[in-house]
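A.B. asks: what shape does this take:
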Amino acid sequence: MTRIHSTALVDPAAELDESVSVGPYTVIGPKVRVGAGTRIGPHCVIEGRTTIGRDNQIFQFASLGAMPQDKKYAGEDTALEIGDRNTIREFCTFNLGTVQDAGVTRVGHDNWIMAYVHVAHDCRLGDNITMANGVTLAGHVQVGDWVTVGGLTGVLQRMRLGDHAMIGFASHVGKDIPPFMVVDGNPLTVRGVNLVGLRRRDFSAERIAGIREMHKLIYRQGLTLDQSREAVRVLADTRPDCAADAALMDQFLGSAQAGVAR
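C.D. replies: I've put the predicted structure just below:
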């Protein structure tokens, strides 16, 4: 049977797998669905049309699925979707989406999300992300796979953090962060390639060399963004070992709308 503490308030319409555990004084609303093996700590509030996958661990005082902090929100039936095997620490706040976007806030799989992290409406988070304490994502932010975000960092609306990027402590992210880069500061500065992260993920020496070459083309040659993209395409043609990484970079730079950190 589902292990629900006697002081928890779980709406009869909520759908919880029989292996889910719920701690004392937690409140779960009628539109909530929780998958097998997920553990929900004490004093949490999970509301709205929120779907939570398998084997997540949600610590005390988390607030998931509350209405967006958006003055345009008028009670529309929007959603929050959380994948599998995520760790969500104390006092995190994840909001529902809005009809001004896709209507859903999405969190992927295997993410490590520390205390006091705020994920605002319509954010889209990938997989294997680490966000340290006090990170704040404004609405419509996109975070790629394997991104690391340092504590107390603020990310403005509609920014994109590319795959394998690393953002340092207390940074102000007001432009898109290309894949593989290390950035920090206020104003934001690109420091180089996320070599430590790439090596931990078993990137080959050849792939890392190609990524370092892309960094030089974008940040060290005095090229415009369009010229950098063209140089990255040439690199993909001449270095098959990094062709996929170059294609990712080219696509990211080509779809930037709010400017790219340079």
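A.B. asks: switch to C-alpha atoms for all contacts and neighbour counts from now on
C.D. replies: Fine.
A.B. asks: residues near residue 199, how many?
C.D. replies: Applying other CA atoms under 10 Å, we find 12 residues neighbouring residue 199.
A.B. asks: let's verify it: helix, strand, or coil?
C.D. replies: helix (DSSP: H, G, I helix; E, B strand; the rest coil).
A.B. asks: would you do the same for the sequence below? I want to compare the two.
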Amino acid sequence: MSGTRIHPTAIIEAGAEIGDGAQIGPFCIVGPQVRLGPNAILRSHVVLQGHTTIGEGVRIFPFAAIGNDPQHLKYQGEETRLVIGRNCLIREHVTMNPGTVQGRAETTVGDNCSFFTGAHVAHDCHLGSNVTLINNVMLAGHCTVGDFATIAGGSGIHQFTRIGHHAYIGGLAAVEGDVIPFGMVLGNRAYLSGLNVIGMKRAGFNREAIRNVRKAYRMLFSDDSTFRENIEEVETEFPSDPLVQDLLGFIRAGGDRAICFPRSVRPG
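C.D. replies: Here you go, the predicted structure:
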């Protein structure tokens, strides 16, 4: 293991795979089914358990508990997995659980994600790349979070909820409905408050793309017609716009939760 450094107080159980250049600090525990990628860093007091794969360059801070049994009352020790992508940042006291056989049997996290102090990723969640969970975010089981989504501190996300890509969840929000791509939600219970235009600009979307999504948003949530009629009108208005079509695809795909609507608009 070229360049690998393991502190003498760390416990690496037989069967664990440690990538080249990994650094494992004091009092860390790495379980027998763990695969730790090259150049990953465990600062100290990190616990990795279960069938857990950690990607290259991941940095994990003290007292994070990754891969322990899912918090699911029907879990009976089945072999399920947690897979974390490359270059993720996992700060203090973060918890992540593997999947369950009642779900997809796997929890997955993409590349370049950031998880700040006390954030929780529950069983069977699927997170894209470049996702950010700020302090004490509670992500319940079976949630899906799209690329570049940001969930601000103290927010709670109901199980089976879908968060679209480039969405923004405001601090302390209680989210119990699906959040459209580029959507911004606030409050308890959370409501759709507009679009994450700042996030779109930071992601490099041009003015025309943002303008089209904003117009589509106003049309979708107009009270002049039913939501179904509004969807058809947006489809007609933007038949070839990739971002608008992606937004419509998210809505049409549906899920276990209803779409999160603005306060002033009734679903219908």
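A.B. asks: so for residue 26 of structure 2, what's the nearest residue that isn't a sequence neighbour?
C.D. replies: With CA to CA, 6 or more residues apart in numbering as the criterion, residue 26 of structure 2 has its nearest non-adjacent residue at 4.8 Å, and that residue is residue 44.
A.B. asks: which residues touch whichever residue in structure 1 pairs up with that neighbour?
C.D. replies: Structural alignment (TM-score structural alignment) places residue 44 of structure 2 against residue 42 in structure 1. Listed by CA atoms under 8 Å, 6 or more residues apart in numbering, the contact set of residue 42 of structure 1 reads 22-26, 59-61.
A.B. asks: what do you get if the cut-off is 6 Å, keeping everything else the same?
C.D. replies: By CA atoms under 6 Å, 6 or more residues apart in numbering, the residues touching residue 42 of structure 1 are 23-26, 60.
A.B. asks: just the buried members of these?
C.D. replies: Neighbour counting by 16 or more other CA atoms under 10 Å classes 23-26, 60 among the contacts of residue 42 of structure 1 as buried.
A.B. asks: out of the residues you listed, which is nearest to residue 87 of structure 1?
C.D. replies: Nearest to residue 87 of structure 1 out of these is residue 60 (CA to CA; 11.7 Å).
A.B. asks: that closest one corresponds to which position in structure 2?
C.D. replies: Under the alignment (TM-score structural alignment), residue 60 of structure 1 pairs with residue 62 in structure 2.
A.B. asks: what residues are up against its match?
C.D. replies: By CA under 6 Å, 6+ apart, residue 62 of structure 2 lies in contact with 43-46, 92.
A.B. asks: try 7 Å this time
C.D. replies: Counting by CA atoms under 7 Å, 6 or more residues apart in numbering, residue 62 of structure 2 makes contact with 43-46, 92-93.
A.B. asks: how close does the aligned partner of residue 131 of structure 2 in structure 1 get to residue 112 of structure 1?
C.D. replies: When structure 1 is aligned by TM-score structural alignment, residue 131 of structure 2 is paired with residue 129. Residue 129 of structure 1 is 6 Å from residue 112 of structure 1, where distance means CA to CA, to the nearest Å.
A.B. asks: next: residue 96 of structure 1.
C.D. replies: Residue 96 of structure 1 is 20 Å from residue 112 of structure 1, where distance means CA to CA.
A.B. asks: same question, residue 55 of structure 1
C.D. replies: Relative to residue 112 of structure 1, residue 55 of structure 1 is positioned 13 Å away (CA to CA).
A.B. asks: likewise for residue 167 of structure 1?
C.D. replies: Residue 167 of structure 1 is 15 Å from residue 112 of structure 1, by CA to CA.
A.B. asks: also residue 46 of structure 1?
C.D. replies: For residue 46 of structure 1, the distance to residue 112 of structure 1 equals 19 Å [CA to CA].
A.B. asks: the two: which has the busier surroundings?
C.D. replies: Ranked by neighbour count (other CA under 10 Å), residue 46 of structure 1 and residue 112 place residue 46 first, with 26 against 18.
A.B. asks: who's in contact with the more buried one?
C.D. replies: Contacts of residue 46 of structure 1 (CA under 7 Å, 6+ apart): 27-29, 63-65.
A.B. asks: most neighbours out of those residues, which is it?
C.D. replies: Within these, most neighbours by other CA under 10 Å means residue 64, with 28 neighbours.
A.B. asks: surely that residue touches residue 94?
C.D. replies: Yes. Distance between residue 64 of structure 1 and residue 94: 4.9 Å, which falls inside the contact criterion (CA atoms under 7 Å).
A.B. asks: quick one on the thing from earlier: just the buried ones among the contacts of residue 42 of structure 1 now: which is nearest residue 244 of structure 1?
C.D. replies: Nearest member of those to residue 244 of structure 1, counting by CA to CA, is residue 60, at 41.0 Å.
A.B. asks: in the stretch 101-250 of structure 2, which spans are strands?
C.D. replies: Here the stretch 101-250 of structure 2 has its strands, by DSSP state E, counting those that start in this stretch, at 106-109, 114-115, 120-121, 126-127, 132-133, 138-139, 144-145, 150-151, 156-157, 162-163, 168-169, 174-175, 183-186, 191-195.
A.B. asks: may I see the ones you listed organised as TSV, with distance to residue 224 of structure 2 added?
C.D. replies: Below are the strands of the stretch 101-250 of structure 2 laid out as TSV (distance: least, CA to CA, whole Å):
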stretch	distance to residue 224 of structure 2
strand 106-109	40
strand 114-115	41
strand 120-121	39
strand 126-127	36
strand 132-133	36
strand 138-139	35
strand 144-145	31
strand 150-151	31
strand 156-157	30
strand 162-163	27
strand 168-169	27
strand 174-175	26
strand 183-186	21
strand 191-195	18
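A.B. asks: to residue 248 of structure 2, which of the ones you listed lies closest?
C.D. replies: Among the strands of the stretch 101-250 of structure 2, the nearest to residue 248 of structure 2 by CA to CA is strand 183-186 (12.6 Å).
A.B. asks: just checking, what packs against the closest one?
C.D. replies: Contacts defined by 3 or more CA pairs under 7 Å, 6 or more residues apart in numbering; DSSP states H and E place strand 183-186 of structure 2 against strand 168-169, strand 191-195.
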